[in-house]
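Student: Make a model of this:
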Amino acid sequence: MNAHVAFGASDFLPMMRDRQWANTTPQLVLCRRVIEETPDVKTFVFTSPTDRMFCFSAGQYLLMHLKIEGTAVTRSYSVSSPPTRPLDIQITVKRTPGGLVSNWLHDNLRPGDEIEIEGPLGSFNLDDLPYEKLLFLSGGSGITPVMSMLRALTDRATDQDISFVHSARTQGDIIFRRELDALASRFPNVRVNCVCSQEDPNWSGPTGRIDSRMLLTLVPDLRDRTVFACGPEAYMKAARACLDAIGVAESRYRQESFGGSSSPQFEPASTMPSSVRFVRSGVAHNCLPGETLLDAAGQCGVYVPTACQQGVCGTCRIAKLSGEVAMDDLGGLTTEEKLTGYVLACCSRPQGAVSLDL
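Tutor: Below is the predicted model:
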């Protein structure tokens, strides 16, 4: 019996590797299904046209490369499906008023269509931190990466203690509500609390915006948990302030957030002549005052993947080989990445001559 199992595993694993999705360059995927989650949220299910399997970490995101009205557009969307189900990959998108890409996806993308994606990418995942007890915090469509994590853990029938607190405007806006209820019912180690910000006589759960008192009421042992949080900028600021007030150590906190209400305002840090050399590409660019590394790459025709362009998501991370930059990021790099020489192209401006490993 043991010999049979060993043979099966050794035979199966190489086949798995041969079928893994190659995520190093943008590639086409096929839209198989569109699921309406709420009135303004849809899940898009993609498969590989060549029957590849998707290999990623729960919490990562995709870059969507689209052409809308003749203009090339790139956006980041977190993967909402778990890596334990590798035959498809899913994103869950909220329609944003005035949002170019979210509205295009809702109005135009249909089963049978092909689009170009890159990734999965990103360091927001369960692989980085040791944890015994978890707290997932999410607001609105920020539920998508932590839902991927929850699905992966429950697919593996984990016995780890998991608490999930999700905030929405109304109960009709709670994404994945039925699935969250089902998981909490099925797994005694999973506790789910949904919070609605708007008053509703038909809603019996917590109401209002999260604060320290509410979080400690819902999760009394919060200080003992590792926290993964994702949501809009205002939600993330409130969540971080609550956790700081409660005394949650920074080492126990990870967050993900794409975009915000406004872009950071940059002032040129220097008027000295600056240049950027892309070593592997063999090209260089003399920069104007205030130009970013991303601007320089565009001038040279060097491709740099980018998404938020605010120093948040980390998509445009590049290894700096020499020189100095002025970087005004919003948390897109870890301390370790900064110490090893990585910079974000979207928000780094060269200070003199800079060379990059690109």
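
Student: hey, let's count contacts and neighbours off CA atoms from now on
Tutor: Will do.

Student: tell me the strands in the stretch 51-200 of the chain, going along the chain?
Tutor: 61-68, 71-78, 89-94, 114-121, 133-139, 161-168, 190-196 (DSSP state E, counting those that start in this stretch).

Student: Can you check which of those gets nearest to Val354?
Tutor: strand 114-121 (25.6 Å; Cα to Cα).

Student: so what does that closest one touch, helix or strand wise?
Tutor: Under the contact criterion of 3 or more Cα pairs under 8 Å, 6 or more residues apart in numbering; DSSP states H and E, strand 114-121 touches strand 27-38, strand 61-68.

Student: can you pull the contacts of Ser80?
Tutor: Contact analysis of Ser80 by Cα atoms under 8 Å, 6 or more residues apart in numbering lists 59, 89-92, 144-148.

Student: And those, which two are furthest apart?
Tutor: Farthest pair in the contacts of Ser80, by Cα to Cα: Ile89 and Val146, 15.0 Å.

Student: Looking only at neighbour counts, state which of the two leads.
Tutor: Shown here are Ile89 and Val146; by other Cα atoms under 10 Å, Val146 has more neighbours (31 against 24).

Student: follow-up on the earlier one: would CSV of the contacts of Ser80 with distance to Arg191 be doable?
Tutor: Output for the contacts of Ser80, formatted as CSV (distance: Cα to Cα, whole Å):
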residue, distance to Arg191
Gly59, 20
Ile89, 26
Gln90, 24
Ile91, 24
Thr92, 22
Thr144, 17
Pro145, 18
Val146, 14
Met147, 13
Ser148, 16
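
Student: Next, the second sequence, to be compared with the first:
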Amino acid sequence: MGETHRVKFEPVDLEMEVEESETVLDAAFRQGITLMHGCREGQCSACKSFLIEGDVQMDRYSTFALADYESEEGYILLCKTHVYSDAEIELINYDEEVLRDAVPLQKVTATVRHLTPLTHDIVSLGLTVSGGRFDFKPGQYSDISIPGTDQHRSFSMATTTTTPGELEFIIKKYAGGHFSGLLEGGIKVGDELEITGPYGTFTLRAKSDRRIVCIGGGAGMAPILSLLRHMAETENRRPVTFYYGARNPTDLFYLPEIMAMTDRLVDFTFVPCLSDTWPDDWTELGVEGDTGFVTDVVNRREADLTDADLYLCGPPPMVDAAIPILESRGVPTDRIYFDKFTTSVI
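Tutor: Have a look, this model is predicted:
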């Protein structure tokens, strides 16, 4: 276990205890504190902070998330940092609205209810939670254990809290993927999986009344769909535009449900963006789409983004391309919420 130390965070009025055997981020999860985070594996830099004072050590991380010169200057990744004395840390990224409003971590067993192909490389994994409940906020993600190992993979829930015991994960299959590779024959209906969570800050900010612009790609559909379903269920009146990037028409899925959001939400627009091939007549798909990479389509079609909250979820190249475009268009950094679907280092 090791000793326990006090960590004080600036510029917020917040202190907590951290055991030497746990990371600062894990200590926050344990105590119901939502520090900004993303991959939790030292790859995305969402939890990058500045060490003001204290004795710390970091586990292995990617220099893409924290460059050597940043580490030398005193920057740290909370998901990889262990403290060995009382410490003071300056939070660079934080959200006062969610900081003290965490859903407690849970570890549950769930049974595979269905495995449904959505495209040639995307699968819907449906689970039923033993005991009937798993609490989370729409937009968050969880760890699913890899059977027979001590490893896990992280996936976003596509469902909402109206069905807390019935979860859906939208998962992209990768060649050689330790978990996704099991979706063809390795995992079957009736199997049990362990789930730990929830994690993530990709959640709807209740205090904002600004319009929402979602930009997604691939399995990044999952948390955005969770947000849309939640907004429809709660009769949220904020306008929403959803841009979804794919290569071909066959990469699109859940079109009927998404298009039905035009009746369930006050002001909803869906724009599928196809980069490789597209139909001559979009009415064949029942939707009016656009051509090109999703980030280029957004830049071309959105005349003014300064009045919007931006939600981005998908592969890192998509998120990395979108953020500088949005910032150059005058969107404040604290209005850009994103999840990068990074590849595990394990």
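
Student: Need the TM-score between these chains.
Tutor: The TM-score (TM-score structural alignment, normalised by the length of structure 2) is 0.63; 238 aligned residues with a Cα RMSD of 2.3 Å.

Student: that older thread, adding mean neighbour count and distance to Gln198 of structure 1, write the helices and strands packed on strand 114-121 of structure 1 out as TSV.
Tutor: TSV is the format used below for those (neighbours: other Cα atoms under 10 Å; distance: least, Cα to Cα, whole Å):
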stretch	mean neighbour count	distance to Gln198 of structure 1
strand 27-38	17	17
strand 61-68	19	30
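
Student: The ones you listed into TSV, with extra columns for distance to Leu129 of structure 1?
Tutor: Conversion of these to TSV gives the following (distance: least, Cα to Cα, whole Å):
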stretch	distance to Leu129 of structure 1
strand 27-38	31
strand 61-68	18
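
Student: Can you check which of those strands gets nearest to Ile210 of structure 1?
Tutor: Per Cα to Cα, nearest to Ile210 of structure 1 of those: strand 27-38, 22.1 Å.

Student: What helices and strands are in contact with that closest one?
Tutor: strand 41-47, strand 114-121.

Student: any chance of these in a markdown table, plus mean neighbour count and distance to Cys194 of structure 1?
Tutor: As requested, these are exported to a markdown table (neighbours: other Cα under 10 Å; distance: least, Cα to Cα, whole Å):
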| stretch | mean neighbour count | distance to Cys194 of structure 1 |
| --- | --- | --- |
| strand 41-47 | 21 | 17 |
| strand 114-121 | 20 | 28 |
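
Student: so which of those strands gets nearest Arg85 of structure 1?
Tutor: Of those, nearest to Arg85 of structure 1 by Cα to Cα is strand 41-47, at 11.4 Å.

Student: What span of structure 2 is that closest one aligned with?
Tutor: Aligned by TM-score structural alignment, strand 41-47 of structure 1 falls on residues 122-128 of structure 2.

Student: The matching stretch against structure 1, how far on average?
Tutor: Following superposition, stretch 122-128 of structure 2 is found to deviate from structure 1 by 1.3 Å on average (mean Cα distance after the TM-score superposition for structure 1).

Student: Longest helix in structure 1, please.
Tutor: helix 2-18 (DSSP state H).

Student: which other residues reach that one?
Tutor: Met53.

Student: Matching Ile171 of structure 2 against structure 1, which residue comes up?
Tutor: By TM-score structural alignment, Ile171 of structure 2 lines up with Val93.

Student: same thing with Phe253 of structure 2?
Tutor: Phe253 of structure 2 maps onto Ile175 in structure 1, by TM-score structural alignment.

Student: isn't Val248 of structure 1 right next to Leu216, touching?
Tutor: No. Val248 of structure 1 is not in contact with Leu216 according to Cα atoms under 8 Å; the separation is 11.5 Å.

Student: So for the two, which residue has more residues nearby?
Tutor: The residue with more neighbours, out of Val248 of structure 1 and Leu216, is Val248; 18 against 15, by other Cα under 10 Å.

Student: how about that one, what's its partner in structure 2?
Tutor: By TM-score structural alignment, Val248 of structure 1 lines up with Val331.

Student: what residues are up against its match?
Tutor: Counted by Cα under 8 Å, 6+ apart, Val331 of structure 2 has contacts 305-306, 308.

Student: quick one: what helix or strand has it in it?
Tutor: Using DSSP states H and E, Val331 of structure 2 is not contained in any helix or strand.

Student: count of neighbours near Trp278 of structure 2?
Tutor: So Trp278 of structure 2, with other Cα under 10 Å, has 17 neighbours.

Student: What does it correspond to in structure 1?
Tutor: Under the alignment (TM-score structural alignment), Trp278 of structure 2 maps onto Asp200.

Student: before we move on, the earlier item: closest to Arg110 of structure 1 out of the helices and strands packed on strand 114-121 of structure 1?
Tutor: Using Cα to Cα, those put strand 27-38 closest to Arg110 of structure 1, at 6.7 Å.

Student: Could you tell me the angle between the closest one and strand 61-68?
Tutor: 100 degrees (axes from the mean of the first three to the mean of the last three Cα atoms, to 10 degrees).

Student: Run the chain-centre distance for strand 27-38 of structure 1.
Tutor: 18 Å (Cα atoms, centre = their mean, to the nearest Å).

Student: Over to stretch 252-271 of structure 2?
Tutor: 21 Å.

Student: buried residues in it?
Tutor: Neighbour-count burial for stretch 252-271 of structure 2, counted by 16 or more other Cα atoms under 10 Å, picks out 252, 258-259, 261, 264-265, 268-271.

Student: Repeat that for stretch 99-118 of structure 1.
Tutor: Neighbour-count burial for stretch 99-118 of structure 1 flags 101-103, 105-106, 109, 114-118 (criterion: 16+ other Cα under 10 Å).

Student: Going along the chain, name the helices of the stretch 251-358 of structure 1.
Tutor: 293-300, 335-339 (DSSP state H, counting those that start in this stretch).
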